[in-house]
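In: Sequence and predicted structure, then a few things I'm wondering about:
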Amino acid sequence: MERVLIVDDQMGIRLLLKEVLEEEGYTVKEAHNGELALHMVEEWTPDIFIIDMKLPGINGLTLLKELQSSSRLDDAYVIIMTAFGEKEQVEAARQNGADYYIAKPFDIENLKSVIGKLSEEG
């Protein structure tokens, strides 16, 4: 487990996560929206997806459903991030393949710990 795709429209978050995860030895790619993420997974298969729920265009939940229906999540883990701790959204994400939920602003050490656990499980 070493390939991570970060899908977030906030460049600062993508850059922070990419830097931290690359220091941990992961291969990291990033997408600023759901459309780009769907295009990327046609040629590159992440082991872990980190997806923001609030994205322009295709939102995080729709992206999750698309990935699920195309069997892109069969051997991958999904971490959902959102500043909006709405129970319905989180539950819908879990029903569509999300393994973990992280609230923004997030603790980077906690996120690293979750990703480390997922890597060991895979």
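Out: All right, it came through fine. Residues are numbered from 1 along each chain as shown.

In: CA only for contacts and neighbour counts going forward, please
Out: Fine.

In: which residue ranges form the strands in the chain?
Out: For the chain, the strands identified by DSSP state E occupy 3-7, 27-31, 48-52, 77-82, 100-103, in order along the chain.

In: Please convert these to JSON lines, extending it with mean neighbour count.
Out: As requested, the strands of the chain are arranged in JSON lines below (neighbours: other Cα atoms under 10 Å):
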{"stretch": "strand 3-7", "mean neighbour count": "24"}
{"stretch": "strand 27-31", "mean neighbour count": "19"}
{"stretch": "strand 48-52", "mean neighbour count": "26"}
{"stretch": "strand 77-82", "mean neighbour count": "23"}
{"stretch": "strand 100-103", "mean neighbour count": "18"}
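
In: second one coming, line it up with the first:
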Amino acid sequence: MEKRTKVKKQVLIIEDEPDLSAVFVNLLEVFGFEGSVADTAQQAKNILVHHEYDLFIIDLTLPDRPGIDLYKDIVVLHPEYKGKVIFTSGFNVTDELHQIIERDGASFLAKPFSMDKLKKVLDRWM
């Protein structure tokens, strides 16, 4: 009998803090996802030319472009990614972000976060 291997859902993490990116990759692996990292908005856009993802984790304060603007760019180019995002930030949710969460079904994960909080947010994609 042929053994089937479960394909892991692919997550693109757009985060400019290398230590936090590594934490995301490791925790995603624990939860059955496979994470790739881009540390700028432009790098994320370049990666999306050649790769597809099931989910995005986007820091709201990237060095080259606000995370919300990156998300809007991604959705214009790839409408199928609408709502497939977890925004992260150490700051409060803005009105604009709240509208995106309500309208598109996006999620928000406040920094710092616990493993349990990340799992709870990821549960809807498991």
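Out: Okay, I see it. Bear in mind that the values here come from a model prediction, so they are computed numbers and not experimental data.

In: Can you add distance to residue 41 of structure 1 and give the strands of structure 1 back as CSV?
Out: Written out in CSV, the entries for the strands of structure 1 read as follows (distance: least, Cα to Cα, whole Å):
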stretch, distance to residue 41 of structure 1
strand 3-7, 9
strand 27-31, 10
strand 48-52, 10
strand 77-82, 14
strand 100-103, 20
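
In: Could you check how far residue 122 of structure 2 is from residue 73 of structure 2?
Out: When distance is defined by Cα to Cα, to the nearest Å, residue 122 of structure 2 is 23 Å away from residue 73 of structure 2.

In: next one: residue 18 of structure 2
Out: Using Cα to Cα, one gets 23 Å for the distance from residue 18 of structure 2 to residue 73 of structure 2.

In: what does residue 81 of structure 2 give?
Out: With distances defined as Cα to Cα, the gap from residue 81 of structure 2 to residue 73 of structure 2 amounts to 11 Å.

In: So between these two, which is more surrounded?
Out: Neighbours per residue, other Cα atoms under 10 Å: of residue 81 of structure 2 and residue 73, the larger number sits with residue 81, 18 against 14.

In: neighbours of the residue nearest to the more buried one when sequence neighbours are not counted, just the number please.
Out: What sits nearest to residue 81 of structure 2 in space, not counting adjacent residues and going by Cα to Cα, 6 or more residues apart in numbering, is residue 75, at 5.9 Å. For residue 75 of structure 2, the number of neighbouring residues by other Cα under 10 Å comes to 15.

In: Then residue 117 of structure 2?
Out: As a burial measure, the neighbour count of residue 117 of structure 2 was computed by other Cα under 10 Å and equals 13.

In: Let me see the contact set for it.
Out: For residue 117 of structure 2, the contacting residues are residue 109, taking Cα atoms under 8 Å, 6 or more residues apart in numbering as the criterion.

In: Show me what it aligns to in structure 1.
Out: Structural correspondence for residue 117 of structure 2 with respect to structure 1 (TM-score structural alignment): residue 110.

In: repeat for residue 61 of structure 2
Out: Mapped onto structure 1 by TM-score structural alignment, residue 61 of structure 2 lines up with residue 54.

In: got the contact list for that match?
Out: Counting by Cα under 8 Å, 6+ apart, residue 54 of structure 1 touches 60, 82.

In: buried stuff in stretch 39-55 of structure 2?
Out: Within stretch 39-55 of structure 2, the residues that count as buried by 16 or more other Cα atoms under 10 Å are 39-41, 44, 54-55.

In: what's the spacing between stretch 59-70 of structure 2 and its chain's center?
Out: 12 Å (Cα atoms, centre = their mean, to the nearest Å).

In: scratch that, stretch 72-85 of structure 1
Out: Worked out by Cα atoms, centre = their mean, stretch 72-85 of structure 1 lies 5 Å from the chain centre.
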